[in-house]
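Asks: Sequence first, predicted model second:
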Amino acid sequence: MQNTQHRTVGQSLFHESAHLHVTGRATYTDDIPERQGTLHAAMGLSAKAHAKIKSMDLSAVKAAPGVIAVITLDDVPGDKYLGPFLHDEPVFADGETLYVGQPMFAVAATSHDLARRAAKLAKVEYEDLPAILTAQQGAEEKAYVLPPVHIARGDVEAKLASAPHRHDGDFYVGGQEQFYLEGQIAYALPGEDMDMHVYCSTQHPSEMQFMVAHALGQPVHGIKVECRRMGGGFGGKETQSWYFATVAAILARRTGKPVKLRADRDDDMMITGKRHDFRALFDVGYNDDGRILGVKFQYQLRCGFSADLSGPVGDRQIFHSDNAYYLDTFDILSIRAKTNTQSNTAFRGFGGPQGIIAIEYVIDDIARKLGKDPLEVRKANFYGKTERNVTPYQMTVEDNVIHELVGQLEESSEYQKRRAEIDAFNATSPVLKKGLSLVPVKFGISFTATQFNQAGALLHIYTDGSVLINHGGTEMGQGLNTKVAQVVAEELGVDFNRVRVSATDTSKVPNTSATAASTGTDLNGKAAQDAAVKIKTVLAEFAATKYGCAADEVKFRDNHVVCGDKASVPFDEFVRVAYTGRVPLWSSGFYRTPKIHYDFATLTGRPFFYFVYGAACSEVIVDTLTGENRITRSDILYDAGSSINPAIDIGQIEGGFIQGAGWLTTEELWWNKDGKLMTHAPSTYKIPAVSDCPPVLNVKLFENSNAEESIYRSKALGEPPLPLGMAVFLAIRDAIASLGEGRVAPPLNAPATAESILNTIEIVQAEARAKQLEKVTV
């Protein structure tokens, strides 16, 4: 819902850096003018998934043209093992390699090209060790990066045994490369007295600050990390920027020169982790209406060689295993399998999409088994308003609008009419088959680790009336800085163009949380608002004394400070007067999310401040002879609360939806039998292109206001749109199911590539023939 009672908040203002983006003048880390003497770094990577390093001859590397320094693990002056939670990742390989692509050493040379060429000259002798490459293998061998997590309610075995209908199954959902347009990069500048200034493309400057300090073995106050903007992050720059920040800093300390480490795209993809792929096993019991009576899930997540963020990602998958549905009796086991592959990490949705697709797959299965429309089964399982409204983790759903939202989308997308038209089309089209799916999403907003739900800001007003705000969030194209500037402008009653947001800087706002979990605007917007309110309070008291009115009569609006009927002074003029009166024109702000708590021992509590709701209806057409498919139309209705900036919000919804569709249709990660990632470049890994977008894409914001006191009653936009892309995957499944008259549940794994679709078509056609033969025989 659009705010209409405010001057800047609720308006579709342009992205604050849009003019820089389109003219190519936006400064990213690689665009910062290089200091004289800057060196360039590259890393030497492992060629083995799991092997003992028998010898590593770097003499040719050191002797290569332009090389100034070469470092290995022995040259790390501080902590040699790092990690966001567990310090279980060596800066460089420690006697053995743990995945293909693991950094083994780093080179600093006089140019980027010379550094990369030199890194290829290492001579390494390996002794192969047993490698675990899949989540299933890790689960079978009980190789875990973290202990399994189990959550249950009720006697699930009894419910399954007594259910009128029951079936089990399993499916696989692949991972996803973040594929940010700007790759991983850090630029480290050594200063006086052991200071280190690191420009880094990262979603978490404070964590990079601490990582660098640990690696250098010095206090945090000597490290400054700065990020003006990123060319995309999607979770891939939440923790795993540390490889690049620390190596650049170590080389800068070693050489005394500025060092830039810009990873080549192939190296970037080989080194860094992706969205966790997983295998799900399920057993579900349900009644004639399709209502779930009991369900068991076992999730096997491929975590990679270290813990990274696999613990909270796995937890978030559990938290979203209900999606929009009430699960009365359930048993969920999450296995965090250790594998000799990249250490998987955050990706937009952070485990939530993995949980949502699991229950959606099961719901879709139930509908096929019963011969019902999947939307009918979804509605039968929705959370209630006053009953059937407690989540598996014992949080009561208090803001449920899924019934109204889905009802509106069903009507506006003409779902029932198109359902009938598609059935008629499929009945007369032997090769081309259409599919339709309407999928709801309920997504919890907050970091599940309660302590991260806090933010700070620093606000300055200058004597010309211009305003500078610094906050702990990072801008990666999502419009965070634009929204924060809107909030500050609204609070101070000034034009949007008077407010500027400066680069994220650990020396200004300390101990910040990552810009992740869809909390960027919620946290930093509130912190900036707090800073503005503090300044307004002091200025209002000064104005009341100066102009002879009550403090509560002082209003900041339309670029003026209005003191009841006593005075109306232009904002810039008033600020100058306040300065001469020695009134402080700066303030810090702070915010912590209320109400939330979570007990990791009992797996219960209120991990989320509120829920975002949305739904997508997608139609596809599939060529059953080639597996080729197209999205022909998608309709989306999204609950953004009272939107701060509808234009930016709709853009985020569109992008998230397409990214989610890409995850489940084209973006295939493939490792060979030796554990080498073979899809490590744009030539072998296909993200959605413009041609993959549906020709008809209708996106609307649901009329609603956040029930909780969020920033101007808005709701988050970062992650929840992505799982809406499941409507495309399930529409493809619907099209394939038509080959079995809709009564066969296609065993379609994700991503639904042309090959996967053709394999599934063969299985469905064979099952349909068997059923037909059975009827004839009877």
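Replies: Perfect, I can see it now. Numbering: from 1, shown residues only.

Asks: use CA for all of it now, contacts and neighbours both
Replies: OK.

Asks: Remind me which helix or strand Leu261 belongs to.
Replies: Assigned by DSSP states H and E, Leu261 belongs to strand 259-262.

Asks: part of a strand, is Ala455?
Replies: Yes - note on Ala455: a strand contains this position according to DSSP: H, G, I helix; E, B strand; the rest coil.

Asks: what about versus this one:
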Amino acid sequence: MTQHTPNLKAQKISGGVHTDQRHDSAHKHVAGEAVYIDDMPEPAGTLHVGLGLSNVAHGTLKSVDLSAVRAAPGVVDVLTHADVPGDNDISPSGMHDDPVLAQGKVQFHGQPIFAVVAETREQARRAARLAKVEYDELPAVISIWDLDTEKDKQVTTPLTLNRGDAAAAIAAAPRRIKGRMKLGGQDHFYLEGQVSLAVPGEDDEVTVYCSTQGPSETQHLVSHVLGVPSHAVTVEVRRMGGGFGGKETQANQCAALAAIAAKKHKRAVKVRLDRDEDMTATGKRHDFAIDYEVGFDDEGNILGVDYMFALNAGFSADLSGPVGDRALFHCDNAYFYPNVHAKSAPLYTNTVSNTAFRGFGGPQGMVGAERVIDEVAFAVGKDSLEIRKLNFYDQIGTPGERNLTPYHQKVEDCIIQRIVAELEESAQYARRRREIAAFNANSRFIKRGLALTPVKFGISFTKTESNQAGALVHVYADGSVHMNHGGTEMGQGLHLKVAQVVAEEFQIDLERVKITATTTAKVPNTAPTAASSGADLNGMAAQDAARQIRKRLTDFAADKYQVPVDQVVFLPNRVRVGNQEISFNDLVKQAYLNRIQLSAAGHYKTPKIHWDRAKGRGHAFYYYAYGAACAEVSVDVLTGEYVVERADILHDTGRSLNRAIDIGQVEGGFIQGMGWLTTEELWWDGKGRLRTHAPSTYKIPLASDRPKIFNVALTDWSEAYEPTIHRSKAVGEPPLPHGMAVLHALSDAVASVAEHKICPRLDAPATPERVLMAIERLRAEAAQAQ
């Protein structure tokens, strides 16, 4: 046995869990060296696809003349629904309502009717414009604002949550309010658009390099489209240039078209949408019409609430059912409702099929909850923060009965009171509230507003079978480690966090763990990287695999050196066996020479999860993540233009695996949520054409839109109530709703023009135009009341 003097300087590994590590590809991102699918060298003879899109919102296809398209320079083929060898359907919901290429009818402006396969991308796109398509146009439904949630078409079965008797509680309440809120959608606006490269193999095999959040789902849908078993299709993705939910299901169409053409022509085929095509032809965050009625007492205690969440599903089901469910799951946000009734209505329209977006309906539910809080606060003449604190769930460790959600799950880990109290103090809420009141009293044209909003976000997929993950870990004979799992990297640092978990298990430096591309050939049947569960699920699966190998090494060392198993201890980059030490590399080499298996497949499934949708009851979430944001704005009452002066955020990530990564996620989530609720306006004209289809017409937040003062902190005292991976908490989606603080700060500023006596009922996105209209409306209402 090789003996080593203990290295007293190496008492901790470099890059284990709970340490700040830079993103593994950060230097490549900055240098432009990170390889995305469009950067990959194209195989010789690669063909390119251009899409032929519908130019009406609804109609039957009377005739499709593609003769000029086929005759165009460079065109090799033109694909229609007749060229789909298997099922002409990529519906993730199993509703068979989402064709690869339109068949007989079109249901939204921009729906792909045919695909041009040409020698170059430019030739394919130019040829696609030469088609002559005639339609018998049909009436089109473009928005949901005037639809009837009971009579108009719904794409899937709605959900109802019910606890207590909301109608009776509201009727008996000392005070009652009814209202409606319009809440807009949001484009994902990832930096890398939808793109796939398909390379045909032998027999029925094909490999698809796809920018997808769900490699397994893409694999299964491509196999159905091709009419082959899933084992014939391999999907691989090293990284995405952003996803935000827009590549959970929407990536499948490009992947399917590339695969069909590749197999038909036995050549590699690439599909890459440009920004206009991408925004026109792919789904977005659902816009909602939120109807609410609330009963409350003179103190501001909510006694009963009734919600209807109508969402714009678009032309097909996609994920609209689960998104509507999520909205209902979060219609309480951090508040206890003694009596509640809530219902969803996923309404059919002739627009692109809306889909997953960071938060997956949860933020829309929270916005509805916060509107109700504002209504109550204005009605009783109190600061909205006071009403928020009055209606919180019971704090963890506090005996009481205010802990049951509308879906009958107990909230056992509530820490929102402490988070709000700490943020209220660190953001100097009370002092700034007084200063803003004094400022507004002496400022005629600029009004300031302040708001502090909480977040309680449930973590788990509501689709029970999605709460599982797999991982594959190899330890090579030289002691280096290869790590693969089913999650995908879209810039959020998932691969790095999982690598940290593996490094921690083996007690080796992070640089010795190789991060490899996600592929269905290594880890099968995985859930999409969504629902904020990437690190929770894949970290646990990788830990399981690593622990299997570590146990084999432990048993081998104990047997070889005749010591008890408990005397084999993994130390930083070495292993103590009895009273001797051996390097990790040497132990691995000895194990290999003794034919010890150094590879393992790990698996994890989230415990405790169960959900009965028909009854609206269950343990839908494993745990909750919490946080709060305080925002201050300045509004020009003559133009409606505004500036975010300051934002303070305190967010709960449990025992963070990597605080540097998590703080970046909180910052980005807040800005994305702020953009959704302020400047990011999607607008369709009367013919169903998306007019905000490019950066020139669709305004995402710029660097200049960030808060002038931006303070972000993570709690340093919390840890997950449940045994999550190293007691950390998810951080992908929970920070996005912090953008609500900006919306409510704007509402507070608007309310100042009527001395805070009228609820502004500010709809979102709160564009400068909408803010100005709200100011004028409040002034008119205040004048009438005098």
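Replies: Received the coordinates, thanks. Small disclaimer: the values here were computed from a predicted structure and weren't measured.

Asks: re the thing from before, now the strand holding Leu261 of the first structure: which residue numbers in the second structure?
Replies: Alignment of strand 259-262 of the first structure against the second structure: residues 269-272, by TM-score structural alignment.

Asks: contacting residues around that stretch?
Replies: 38, 46-50, 193-199, 254-255, 257-259, 261-262 (Cα atoms under 8 Å, 6 or more residues apart in numbering).

Asks: And for stretch 660-679 of the first structure?
Replies: Outside stretch 660-679 of the first structure, the residues touching it (Cα under 8 Å, 6+ apart) are 47-49, 99-101, 133, 173-177, 270, 340-341, 684-688, 721-729, 750-753.

Asks: Stretch 559-566 of the first structure now?
Replies: In contact with stretch 559-566 of the first structure (Cα under 8 Å, 6+ apart) are residues 493-495, 543-544, 547-550, 553-556, 568-572, 574.

Asks: Show me just the buried residues among the residues you listed.
Replies: 493-495, 543-544, 547, 549, 554-556, 568-572, 574 (16 or more other Cα atoms under 10 Å).

Asks: Now for those: which two are most distant?
Replies: Maximum pairwise distance among those (Cα to Cα): 25.0 Å, between Asp495 and Cys549.

Asks: quick revisit: His276 of the first structure: which of the buried ones among the contacts of stretch 559-566 of the first structure is nearest?
Replies: Comparing those against His276 of the first structure with Cα to Cα places Asp495 closest, at 43.8 Å.

Asks: So which residue is dead centre in the first structure?
Replies: Within the first structure, the residue whose C-alpha comes closest to the C-alpha centroid is Arg348; the distance, by Cα atoms, centre = their mean, is 1.6 Å.

Asks: what's the matching residue for that one over in the second structure?
Replies: Aligned counterpart of Arg348 of the first structure in the second structure: Arg358 (TM-score structural alignment).

Asks: Would you verify that that match is located in a strand?
Replies: No - counting by three-state DSSP, Arg358 of the second structure is not found in a strand; it is coil.

Asks: List the contacts of it.
Replies: Under the criterion of Cα under 8 Å, 6+ apart, the neighbours of Arg358 of the second structure are 244-245, 530-531, 732-733, 736.

Asks: Since that was my last question, I'll sign off now.
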